[in-house]
Every structure is written in C-alpha cells, then in structure tokens.
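Asker: My questions are about this predicted structure, shown below with the sequence.
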Amino acid sequence: MKKIKAAVVAIAAIAGMTVAVAPAQAASNCTAGGGGIYICDYGVKDHALPGGEKEQFLVGTDYAVWTRWTINKQWTGWVSLGMPDPLGKARGASSINVTDEQVQGNFRTGIYLRNSNGALVGKIRPGLGQGWWAWDFPNCC
C-alpha cells in the first residue's frame, strides 16, 4: 500500500512539474532592433509620430511593455513602460491599441491593452517629449 501511495505521489508531482514547465517552453524569444528581446508570439507594434519619426512597442520577456522611438531618424534605446503588479502583466503587443489626438496643441498618445487579469489598462503621454502617466483603468476604448 505504501508503494502505491508513493507511486501516486510521484506521478502527481511529475505531472504538476510538466504542467508548470509547459508555458515557459512554449514562449520563444525574438530580438528586435536595438537589442530588444521580446516574446515572439506578441510581435512588435509600430506607431508613426509627427514629422516622420517612429515609435515601437513590444512586450519584453519580463512581460512589461517596452518602447523606443526615433529622434532625427535614429533609434533610441528601449525604455520600459512597466506594468505594475496590481494591474497584471501585459498580455501581448498584438493586443496593444495606440491612439493619437490633438489636445490643446499637444500630440497626445494613449496605449491600451488587456493585462493578464483580462482588464483593460492604459497609459497616456500628454505630449511629445513628455513622460508617460501611470497605468490606469480607462473609461474608454
């Protein structure tokens, strides 16, 4: 009887390890320009800025949202926009929605996505060259 219990416990432990390891094995990493490493399945989101400049967003291997942009057609390094724990991790760049609007003469950009909890979260940059506001739960999109 003890041998049967031990075998059942061993099989359950191995099955549990297999389930825990499978998601990590399924995610493969890709390299973006500038040395950015991201989860391949999520891709890279391109975004056009005024004056012909560009911006990109991706989900890094830490599941945070990262961005880079061009200045005089030269790419900056990657900068983390983070994803605070209470809001959950980013689900994927394929779910990032980027919006632009003119607000009091400023080119305002918003990014919105579903986090790992399934909630819609967003982050706003009130104008070019300005910092991003904190992640929040928007009443839009």
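Answerer: Arrived safely, thanks for sending. Residues are numbered from 1 along each chain as shown.
Asker: only C-alpha atoms for contact and neighbour calcs from this point on.
Answerer: Will do.
Asker: residues contacting the closest residue in space to residue 100 that isn't next to it in sequence?
Answerer: Residue nearest to residue 100 in three dimensions, not counting chain neighbours: residue 109, with 4.6 Å by C-alpha to C-alpha, 6 or more residues apart in numbering. Contact analysis of residue 109 by C-alpha atoms under 8 Å, 6 or more residues apart in numbering lists 98, 99, 100, 101, 124, 125, 126, 127.
Asker: Is it possible to mark the buried ones in those residues?
Answerer: 98, 100, 124, 125, 126, 127 (16 or more other C-alpha atoms under 10 Å).
Asker: Just the helices from the protein, written as ranges.
Answerer: Using DSSP state H, the helices of the chain run over 2-26.
Asker: Tell me which stretches of it form strands.
Answerer: Using DSSP state E, the strands of the chain run over 29-31, 37-39, 44-48, 54-59, 65-71, 74-75, 79-82, 97-103, 106-114, 120-125.
Asker: Check it against this one:
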Amino acid sequence: MKRTLMRKTAMTVAGLTLFGTLVGGGTAVAVTNGADTGLASCVTGTRNWGGNILSQYGCTEYDLPNGEQQVFGIGTDGAIWTRWSRTNGTLSSWTSLNGQGRSSVYAGGTAWAITLSVIGTDGNWWYNNRGGTASGGWSGWHR
C-alpha cells in the first residue's frame, strides 16, 4: 500500500510543529531538532528516518511491494532527498535526487513505478519517475 502526503496541515504541540496525514493511515510529522526550528527529522507512522529536512514540507512515505518503505523530503540544500528501508531492517544512506523543491514531495504510483511531484523554484510542478522494476532507476526531473 502506498502512503502519500496529500495535504499538509500544521499544528503546534509542546513546541513541535506537526505536519500532515498519510493516505492509508498513519501520520507524517516533522520533529524539530532543537538547533534550528526550520529543520526537522523525517518521522512517519512507521519510524524516525532521521536526517535534516525542511520542517515546513515534512516528508512522504511510500510502501514498496517487497515490504520495504521509501521516504522523500526536501533537504537543507533545497534538493529532494530519499532514504529507504531494507528487508533486513537496516536503512540506506540519504541519497539526493537533485532538483530543487519548494513544496512537500508527493509520491504516487503502483508497486515499483513511482512518480514524484514537487513545486520547483520556478513555481512549476516538476516530476521524476522511477522505473517499474525493483532495480528501476529515476528518469530525472522534468515538467
């Protein structure tokens, strides 16, 4: 089942800004790291993914067909970053998908074929498509 951050809502609880809900259950939140209120750790309904993402955009989780999950967020450099779980329980390193985002990253698709959507620095929607196999690569950002 895919989980996509469809709508961003913000609420402040005990000094933390919480963001959004996930389609299909669970929650996606940005937990501030205390050093900079504009940065957050990527936290979803399944785990704390760590990292430093821009808290105003939160992160998006996508369930892969083999039981792994993949998350996407906007890093401190404005680029779109991803991290995924492995079937043995370990996590990959954060990997840049490049591009520059100024919105939450939306993930949709079926099985391994994922389409990411984000508003770029030019105000237009940009897309990056992942191939439909377990070893599929990304197409690169296009409008």
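Answerer: Alright, I've got the coordinates. Fair warning: this is a prediction, and the values are worked out from it, not measured in the lab.
Asker: TM-score for these two?
Answerer: The TM-score (TM-score structural alignment, normalised by the length of the first structure) is 0.64; 101 aligned residues with a C-alpha RMSD of 2.0 Å.
Asker: hmm, back to that, what does the residue nearest to residue 100 of the first structure align to in the second structure?
Answerer: Aligned by TM-score structural alignment, residue 109 of the first structure pairs with residue 114 of the second structure.
Asker: ok, residue 99 of the second structure touching residue 75?
Answerer: No: Residue 99 of the second structure lies out of contact with residue 75 (C-alpha atoms under 8 Å); the separation is 10.7 Å.
Asker: more crowded one of those two?
Answerer: Remark: of residue 99 of the second structure and residue 75, residue 75 carries more neighbours, 23 against 19, as counted by other C-alpha atoms under 10 Å.
Asker: and the more buried one, what is it in contact with?
Answerer: Counting by C-alpha under 8 Å, 6+ apart, residue 75 of the second structure touches 52, 53, 54, 81.
Asker: Tabulate those residues (CSV), appending distance to residue 22 of the second structure and neighbour count.
Answerer: Shown next, in CSV, are the contacts of residue 75 of the second structure (distance: C-alpha to C-alpha, whole Å; neighbours: other C-alpha atoms under 10 Å):
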residue, distance to residue 22 of the second structure, neighbour count
52, 20, 23
53, 18, 27
54, 18, 26
81, 19, 24
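Asker: May I ask which two of those are separated the most?
Answerer: Checked with C-alpha to C-alpha, the contacts of residue 75 of the second structure reach their widest spread between 54 and 81, with 11.0 Å between them.
Asker: what residues are shared contacts of these two?
Answerer: Jointly contacting residue 54 of the second structure and residue 81 under the rule C-alpha under 8 Å, 6+ apart are 73, 74, 75.
Asker: Return the residue of the first structure aligned against the second one.
Answerer: Alignment note (TM-score structural alignment): residue 74 of the second structure maps to residue 59 of the first structure.
Asker: so how far is residue 13 of the second structure from the residue nearest to the spatial centre of the second structure?
Answerer: With distances taken as C-alpha atoms, centre = their mean, residue 72 lies nearest the centre of the second structure, 2.1 Å away. Applying C-alpha to C-alpha, to the nearest Å, the value for residue 72 of the second structure to residue 13 of the second structure is 24 Å.
Asker: Ok, residue 58 of the second structure next?
Answerer: For residue 58 of the second structure relative to residue 13 of the second structure (C-alpha to C-alpha), the value is 16 Å.
Asker: Pick out whichever of the two has more residues nearby.
Answerer: Just comparing residue 58 of the second structure and residue 13: by other C-alpha under 10 Å the higher neighbour count belongs to residue 58, 30 against 8.
Asker: The more buried one - nearest residue in space that isn't next to it in sequence?
Answerer: Sequence neighbours aside, residue 30 is the residue nearest to residue 58 of the second structure in space, at 5.4 Å (criterion: C-alpha to C-alpha, 6+ apart).
Asker: name the element the one you found belongs to?
Answerer: Secondary structure from DSSP states H and E places residue 30 of the second structure in strand 28-32.
Asker: next one: residue 21 of the second structure
Answerer: For residue 21 of the second structure, the host element (DSSP H and E) is strand 16-22.
Asker: Relative to the first structure, which residues correspond to that strand?
Answerer: Going by TM-score structural alignment, strand 16-22 of the second structure lines up with nothing in the first structure.
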